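Novice: have a look; sequence and predicted model below, questions after that.
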Amino acid sequence: MRQFFTFVRKECYHVLRDRRTLLILFGMPLAQILIFGFALTNEVKNARIVVVDHAKDNASQRIIAQIAASNYFELGEDVMDRDRMEMAFREGTVKLAVVFPANFHNDLVHQNHAQIQVIADASDPNYATTLTNYVSSIIRDYQTELSENAALPYRITPQIRMLYNPQLKGAPNFVPGVMALVLMLVSVMMTAIAIVREKETGTMEVLLVSPFRPVWVILSKAVPYLFLSLINVLSIVLMSVFVLRLPVAGSWLLLFAESTLFIITCLTLGIFISIKTKTQQVAMLVSLMGMMLPTVMFSGFMFPIENMPVPLQVISNIVPAKWFYIIVKSIMIKGMGFAEIWKETLVLCGITLFFFIVSLKSFKIRLE
């Protein structure tokens, strides 16, 4: 193990002496967390919602039918229990709930006024605002239809409630996404380039013929980037708390543990790329294009995955950033524990194990 730590120390010295590497490692996260402080507006289709109908009358059924007929929503089961509805929000299986009171039709007929509660998951503020606007529009259309044949105009008032982010700030959506993007790029690209650099300069041949096991040589070059990436995580979280005013609702320890797992996943991807490529230019191109685009497109933090065609939704499941994005939002925004994110954690563990085994099988002691 003394030799292993010697190689780790040597790689740390190499990283700290390279100013360009330090700029990428620490400058890029700071810049992106400031740039992505506000959200983008996205079109919404097929959003998963539930309807809690305590009225079960003609008026509520007609509004539900109009909601179901639109292309914006995908109705789930009728959740009558409030605890089940809140759990569905915490798990992320629904984005919006429409609650009809017990006397909805009677209030509308006799008092010419009724209320509907609309509850949205505002951890993605633009998505929540768009959904509530769509529902409000459908309710207004029904209200206009009733008022055409009524002596007095009917008035239906939607009561909007935004969960997790009542002020509709952009930071709760983009901080988890920036964490996934920065850690993916830094861990994968830096690891891939560091190992390929040894191939280009010819020092890898010297390392492979040394008494030290070749696998430990590769792992020792990845260890410094693990600690540097954890520093990035700390800097992003501190900036989100003190600059963007976004407190961590869940466990800090769990957040850093899950971040460590995701960093290890990215490091195994970087090792795999370094084994398959021969030049730094190719390694950088594969790391940037092969990692950045899927992270931006399929993680869910810029474009809702529910809006995509089914084949693209299936492809998104193999993108590690998607699962880490869900984990960070669940911990930071919703305050959830390990019991609610163990499935996503298991997926990241599986991806890590897969690429580690494939990398070991593909690693060649003799350079070509």
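Specialist: Received the coordinates, thanks. Keep in mind that this is a model prediction, so the values were computed, not measured.

Novice: only C-alpha atoms from now on, for both contacts and neighbour counts.
Specialist: Will do.

Novice: contacting residues for the residue nearest the centre of the chain?
Specialist: For the chain, Tyr325 is the residue whose C-alpha lies nearest the centre (CA atoms, centre = their mean; 2.1 Å). For Tyr325, the contact set (CA atoms under 8 Å, 6 or more residues apart in numbering) comprises Pro176, Gly177, Ala180, Ser299, Gly300, Phe301.

Novice: correct me if wrong: the first one contacts Ile331.
Specialist: No. Using CA atoms under 8 Å as the test, Pro176 is too far from Ile331 to be in contact (9.8 Å).

Novice: so where do the helices sit in the stretch 251-368 of the chain?
Specialist: Along the stretch 251-368 of the chain, counting by DSSP state H, counting those that start in this stretch, helices occupy 252-276, 280-287, 293-298, 310-316, 320-328, 338-362.

Novice: most neighbours per residue, which of those?
Specialist: For those, the largest average neighbour count (mean count of other CA atoms under 10 Å) is found in helix 320-328, namely a mean of 25.

Novice: which of the contacts of Tyr325 sits closest to Tyr13?
Specialist: Of all the contacts of Tyr325, Tyr13 sits closest to Ala180, with 26.4 Å by CA to CA.

Novice: and the closest one, what does it touch?
Specialist: Ala180 neighbours (CA under 8 Å, 6+ apart): Thr295, Ala321, Phe324, Tyr325.

Novice: after the host helix or strand of it, next one along is what?
Specialist: Per DSSP states H and E, Ala180 falls inside helix 171-201. Once the chain leaves helix 171-201, the next helix or strand it forms, by DSSP H and E, is helix 203-208.

Novice: elements contacting that next one?
Specialist: With contacts defined as 3 or more CA pairs under 8 Å, 6 or more residues apart in numbering; DSSP states H and E, helix 203-208 has these neighbours: helix 214-242.

Novice: take a look at this one as well, against the first:
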Amino acid sequence: MTNLKRLKGFIKKEFIHIFRDKRTMVILFGMPIVQILLFGFAITNEIQEARIAILDMAKDPVSEELSQKIMSSGYFHLQATLQHPRQIEEVFKRGEVKQVIVFPHDLDRKLEKEHRAVIQLIADASDPNTGTSLMNYTSSIIRSFQQEKNQTTSQPYQLVPEVQMRYNPELKGVYMFVPGLITIILMLVSAMMTSITITREKELGTMEVLLASPMKPGLIIIAKVIPYIFLSFINALMILFLGKFVFGVPIKGSLVLLLGESLLFILTALSLGIFISTKTQSQQVALMVSLMGLMLPVIILSGFIFPIENMPFFLQLLSNIIPAKWFIIIVKGIMLKGAGMELLWKESLILLGFTAFFILLSIKNFKTRLA
């Protein structure tokens, strides 16, 4: 009985320790809840509110009725109504739409005389899974429309979807994975290494010596960051080299611009790592925050694997604070679409803003420690 009482006492003590430790409670209950919500809402292959554009050169009853049927399906959102074929490339390069539907000039005449007409479906296949799904959904709606019309006419006709996959006609999955892997590797390596390095100095007590030195906090941060900027940039060069020459992923845009944007993203990731280090006291916590706090959002909410448009609205909003989302747009734009700074300036400014924000917070925390 005595041993049983002691066992009960120890068990009770452990429960008390666990419930008093807020970090342990977050790991035990917070992380599973966050993970199930993220995976449950974000991981889906269903198409919802996909942004498309329509170029209606026919402007006849058939094209208008079919357009209404496509838009009323609930799968698509009409982002733009185009007036000229040259606008197709523009909306794709700006990343405004995932698909363009083109109705030809003589749609009504061909259906009347030849009982057959071609409707062009052009998809952005830089994400081959999304491109294929969009084509399948649209083709299915066109077939359904055709069957409905043929039941009420004495002269049945045929609407033929002509599929065109832009930027990845062979639907190679590596075209999607290489830009995403560049982003994940640079984010995790840069942020994780800087956070662990600075936290290690705090554990050893050398950081207090640095903070007590005549050097300003900003100079201390710069001294810590420069080696990792160089090493991470070498890492980016290696990934781009392997993607280009081993996997055959093209670089259609400016290589100089791509390297410059990679350097900007490295600075963003490093500044985030420094900020994490100012908020953690041990290497173990810094490693856990870097891995668990960055890996899941980067993989799920960046648009790397799962289309952001398919996610609930609150996750779409949340994705805007994930720096990786904006860098993936930049990398795909330069490598696959040949986009330049005139189309990617907004994403570049957002990354620059993230970098400045994290650096300012880090300097403030260092100054607080000095005070």
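Specialist: Done, it's in. Keep in mind that what you see is a predicted model, and the values were worked out from it rather than measured.

Novice: tm score of chain vs chain?
Specialist: TM-score for the superposed chains, counting by TM-score structural alignment, normalised by the length of the first structure: 0.86, backed by 329 aligned residues with a CA RMSD of 1.7 Å.

Novice: can I get the helices of the stretch 251-368 of the first structure in a markdown table with distance to Phe104 of the first structure?
Specialist: Output for the helices of the stretch 251-368 of the first structure, formatted as a markdown table (distance: least, CA to CA, whole Å):
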| stretch | distance to Phe104 of the first structure |
| --- | --- |
| helix 252-276 | 43 |
| helix 280-287 | 56 |
| helix 293-298 | 41 |
| helix 310-316 | 37 |
| helix 320-328 | 36 |
| helix 338-362 | 35 |
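
Novice: nearest to Gln159 of the first structure, of the ones you listed?
Specialist: Comparing the helices of the stretch 251-368 of the first structure under CA to CA, the one sitting nearest is helix 320-328, at 27.8 Å.

Novice: quick one: that closest one to the second structure mean distance?
Specialist: Helix 320-328 of the first structure, aligned to the second structure and superposed, deviates on average by 0.5 Å (mean CA distance after the TM-score superposition for the first structure).

Novice: equivalent range in the second structure for that helix?
Specialist: Under TM-score structural alignment, the match for helix 320-328 of the first structure in the second structure covers residues 323-331.

Novice: centre of the chain to the matching stretch, how far?
Specialist: 6 Å (CA atoms, centre = their mean, to the nearest Å).

Novice: hang on, the earlier thing: tell me which of the contacts of Ala180 of the first structure you also see in the second structure.
Specialist: Mapping these onto the second structure (both residues aligned by TM-score structural alignment, their matches' CA atoms under 8 Å) leaves Ala321, Phe324, Tyr325 still in contact.

Novice: list just the nearest of those to Lys364 of the first structure.
Specialist: For those, the residue nearest Lys364 of the first structure by CA to CA is Ala321; the value is 28.8 Å.

Novice: now the closest one: how far from Ala65 of the first structure?
Specialist: 37 Å (CA to CA, to the nearest Å).

Novice: so which strand or helix has Lys59 of the second structure?
Specialist: If you go by DSSP H and E, Lys59 of the second structure is not part of any helix or strand.

Novice: quick one, which of Pro176 and Ile331 of the first structure is more surrounded?
Specialist: Ranked by neighbour count (other CA atoms under 10 Å), Pro176 of the first structure and Ile331 place Pro176 first, with 26 against 23.

Novice: counterpart of that one over in the second structure?
Specialist: Per TM-score structural alignment, Pro176 of the first structure is aligned with Pro179.

Novice: now list whatever residues contact both of Pro176 and Ile331 of the first structure.
Specialist: Counting by CA under 8 Å, 6+ apart, nothing touches both Pro176 of the first structure and Ile331.

Novice: what about the residue lying farthest from the centre of the first structure, helix or strand, and which?
Specialist: Within the first structure, Ala151 marks the point farthest from the mean C-alpha position, 50.8 Å out by CA atoms, centre = their mean. Under the criterion of DSSP H and E, Ala151 of the first structure resides outside all helices and strands.

Novice: so which helix or strand takes in the spatially closest residue to Leu66 of the second structure that is not a sequence neighbour?
Specialist: Nearest non-adjacent residue to Leu66 of the second structure, counting by CA to CA, 6 or more residues apart in numbering: Phe145, 7.0 Å away. Assigned by DSSP H and E, Phe145 of the second structure falls within helix 128-150.

Novice: which residues are in contact with that helix?
Specialist: By CA under 8 Å, 6+ apart, helix 128-150 of the second structure touches 47, 66, 69-70, 98-99, 121, 123-125, 156-159, 161, 163, 165, 168, 171-173, 176, 307.

Novice: how does it look with 7 Å?
Specialist: 66, 70, 123-125, 156-159, 161, 171-173 (CA atoms under 7 Å, 6 or more residues apart in numbering).

Novice: would you list those in TSV and tack on neighbour count and secondary structure?
Specialist: As requested, the contacts of helix 128-150 of the second structure are exported to TSV (neighbours: other CA atoms under 10 Å; DSSP: H, G, I helix; E, B strand; the rest coil):
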residue	neighbour count	secondary structure
Leu66	16	helix
Ile70	21	helix
Ala123	28	strand
Asp124	24	strand
Ala125	26	coil
Pro156	15	coil
Tyr157	19	coil
Gln158	17	strand
Leu159	18	strand
Pro161	20	strand
Leu171	18	coil
Lys172	17	coil
Gly173	14	coil
